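Novice: give me a model of this one.
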Amino acid sequence: MMIFDSHAHYDDEAFDTDRDELLDSFPFNDIAYVVNVGADIKTSQNTVELTKRFPNVYGAVGVHPNEVGEMTSADIMQLRQFAMEDKIVAIGEIGLDYHYREPDKEVQKIWFMKQMALARELKLP
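Specialist: From the prediction side, this is the model:
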């Protein structure tokens, strides 16, 4: 049986000491593919870099609702560039998260819709 990890954050600093060894070991441990998911601009960029370095790593790029408070139109342009990379397969991690008060609901909705429009434009889930 081959495993497909559909949501991972292997760019996280917790993997800084063994990331290469871990990701290189996946094909030998029945892990066929991984989708690494960005949660802000930096982790989306990290995701793109991982997709270039590891043949079994694919990516999703986006800004999590808890991180949209500082987003700008330039960030959407940057996400568009990231999303056009060969192994980017989705826009994410996006959505609405009302667990915390900030960013407020209206700000979250605006950036969620902009990221959804980007996904639609690029025909990505």
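Novice: when you work out contacts or count neighbours from here on, use the C-alpha atoms and nothing else.
Specialist: Noted.
Novice: need the helices for the chain, in chain order.
Specialist: Along the chain, counting by DSSP state H, helices occupy 19-25, 41-53, 73-83, 105-122.
Novice: among the ones you listed, which is nearest residue 61?
Specialist: Closest approach to residue 61 among the helices of the chain (Cα to Cα): helix 41-53, 4.8 Å.
Novice: hmm, back to that, select, out of the helices of the chain, the one closest to residue 32.
Specialist: Closest approach to residue 32 among these (Cα to Cα): helix 19-25, 10.4 Å.
Novice: what residues does the closest one touch?
Specialist: 10, 11, 54 (Cα atoms under 8 Å, 6 or more residues apart in numbering).
Novice: kindly report the same for stretch 92-99.
Specialist: 37-39, 60-66, 104-105, 108-109, 112, 115.
Novice: quick one on the thing from earlier: switch the helices of the chain over to JSON lines; also include distance to residue 90.
Specialist: Formatted as JSON lines, the helices of the chain follow (distance: least, Cα to Cα, whole Å):
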{"stretch": "helix 19-25", "distance to residue 90": "20"}
{"stretch": "helix 41-53", "distance to residue 90": "11"}
{"stretch": "helix 73-83", "distance to residue 90": "8"}
{"stretch": "helix 105-122", "distance to residue 90": "7"}
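Novice: dump the ones you listed to a markdown table, plus mean neighbour count and distance to residue 99.
Specialist: Listed next are the helices of the chain as a markdown table, based on neighbours: other Cα atoms under 10 Å; distance: least, Cα to Cα, whole Å:
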| stretch | mean neighbour count | distance to residue 99 |
| --- | --- | --- |
| helix 19-25 | 14 | 31 |
| helix 41-53 | 20 | 22 |
| helix 73-83 | 16 | 24 |
| helix 105-122 | 16 | 10 |
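Novice: which among those helices is found nearest to residue 6?
Specialist: Smallest distance to residue 6 across those (Cα to Cα): 13.5 Å, for helix 41-53.
Novice: what's the angle between that closest one and helix 73-83?
Specialist: 10 degrees (axes from the mean of the first three to the mean of the last three Cα atoms, to 10 degrees).
Novice: also this sequence, please, to line up against the first:
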Amino acid sequence: MMIDSHAHMEMPEFDADRKDVIARAKEAGVDAIVTIGTDLDDCFKAVEIAASFDSVYAAVGIHPHEVKKIDAQTYDQMQELAARPKVVAYGEIGLDFFKNRSPREVQIRRFGEQLELAKDLNLPIIIHDREAHRETMDLLSSWKGSRRGVIHCFSGDYAMARKCLDLGFYISIPGTVTFAKADKLRDVVSRVPAESLLVETDAPFLTPEPFRGKRNESAYVKYTAMRVAEIKGIPFEVLAEITARNACEIFKIEL
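Specialist: Model (predicted):
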């Protein structure tokens, strides 16, 4: 059993062969995919895809790149979407100070607002953090919500991972763990208990070895899980089952 805890099946990269991509994931042993909306239109699309495929679930939220577009109606629409069947989380939300496609002060304000919305909706959160570790941890530490959720595509060091675990979050490991220069991430994987890990593709991005350079897809989460199992010194099947069970627990998925 495996779960791809973070993909973007709603993105146009999959418009030509989405059904085939989902079928290949199933053939590879991926029992569920969580597809993650990043703006309002993609959130609608993610929910529609989840409704159309038994193995797909959805998360809805406004990505930090897109928060500059939030208007008076956005959160009302997000609340409506969050109530749809098979919506299992609110996200991905957070901060991205690497590309700064939305102004930093806007990102921080909207992140706080979306944390409060997730609390009101009683949904776990999926956090995007890129080059904004301190600010992300400050906001999560001061937030009065349940702190149920996932740090997606983890890019910090073990000290940060330890703080995330202490706050109650899972750490999600992407395909970058297979890259030659990903020693910091592999150190995190070696030290974080398997019971606190998820695996993800972030498809169509971050394709793991041996397919690096090609479009990523959920079937390839197997290669991430294999590398994580190798680092932790446990059988692949055991690691796959533990991380799938973790995803089922946080997202309330029944398989």
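Novice: quick one on the thing from earlier: identify the farthest-apart pair in the contacts of stretch 92-99 of structure 1.
Specialist: Farthest pair in these, by Cα to Cα: 60 and 104, 24.3 Å.
Novice: from residue 50 of structure 1, how far out is the counterpart of residue 83 of structure 2 in structure 1?
Specialist: In structure 1, the residue matched to residue 83 of structure 2 (TM-score structural alignment) is residue 84. According to Cα to Cα, to the nearest Å, residue 84 of structure 1 and residue 50 of structure 1 sit 15 Å apart.
Novice: equivalent analysis for residue 9 of structure 1, please.
Specialist: Taking Cα to Cα, one finds residue 9 of structure 1 at 11 Å from residue 50 of structure 1.
Novice: with residue 25 of structure 1 instead?
Specialist: According to Cα to Cα, residue 25 of structure 1 stands 15 Å off from residue 50 of structure 1.
Novice: now swap in residue 83 of structure 1 and tell me
Specialist: From residue 83 of structure 1 over to residue 50 of structure 1 the distance is 14 Å, taken as Cα to Cα.
Novice: can you check residue 6 of structure 1 too?
Specialist: The value you get for residue 6 of structure 1 to residue 50 of structure 1, if Cα to Cα is used, is 15 Å.
Novice: just residue 59 of structure 1 next, same as before
Specialist: Here residue 59 of structure 1 is placed at a distance of 8 Å from residue 50 of structure 1 (Cα to Cα).
Novice: same thing with residue 123 of structure 1?
Specialist: 22 Å.
Novice: what's the first-to-last distance across stretch 75-95 of structure 1?
Specialist: 16 Å.
Novice: trace residue 105 of structure 2 over to structure 1, please.
Specialist: The pairwise alignment with structure 1 assigns residue 105 of structure 2 to residue 106, based on TM-score structural alignment.
Novice: give me the distance between that match and residue 112 of structure 1.
Specialist: Distance, residue 106 of structure 1 to residue 112 of structure 1, using Cα to Cα: 10 Å.
Novice: same thing with residue 47 of structure 1?
Specialist: 20 Å.
Novice: do the same with residue 55 of structure 1
Specialist: Distance from residue 55 of structure 1 to residue 112 of structure 1, counting by Cα to Cα: 30 Å.
Novice: likewise residue 92 of structure 1?
Specialist: Residue 92 of structure 1 is 10 Å from residue 112 of structure 1, by Cα to Cα.
Novice: quick one: contacts for residue 45 of structure 1?
Specialist: Each residue near residue 45 of structure 1 by Cα under 8 Å, 6+ apart is listed here: 38, 61, 82.
Novice: try 7 Å
Specialist: Shown in contact with residue 45 of structure 1 (Cα atoms under 7 Å, 6 or more residues apart in numbering): no residues.
Novice: please apply the same query to residue 115 of structure 1.
Specialist: By Cα under 7 Å, 6+ apart, no residues touch residue 115 of structure 1.
Novice: same question for residue 43 of structure 1.
Specialist: residue 11.
Novice: what residue of structure 2 takes the place of it?
Specialist: Using TM-score structural alignment as the criterion, residue 43 of structure 1 maps onto residue 42 of structure 2.
Novice: isn't there a helix covering residue 189 of structure 2?
Specialist: Yes: secondary structure of residue 189 of structure 2 (DSSP: H, G, I helix; E, B strand; the rest coil): part of a helix.
Novice: ok so, going back, quick check: chain neighbours aside, which residue is closest to the match of residue 83 of structure 2?
Specialist: With sequence-adjacent residues excluded and distances taken as Cα to Cα, 6 or more residues apart in numbering, residue 84 of structure 1 is closest to residue 122, at 7.9 Å.
Novice: again with residue 9 of structure 1
Specialist: Closest residue in space to residue 9 of structure 1, ignoring its immediate chain neighbours: residue 36 at 5.4 Å, by Cα to Cα, 6+ apart.
Novice: not counting sequence-adjacent ones, nearest residue to residue 68 of structure 2?
Specialist: Spatial nearest neighbour of residue 68 of structure 2, chain neighbours left out: residue 102 (5.4 Å); criterion: Cα to Cα, 6+ apart.
Novice: so residue 30 of structure 1 sits right up against residue 56, yeah?
Specialist: No: between residue 30 of structure 1 and residue 56 there is no contact under Cα atoms under 7 Å: 11.4 Å.
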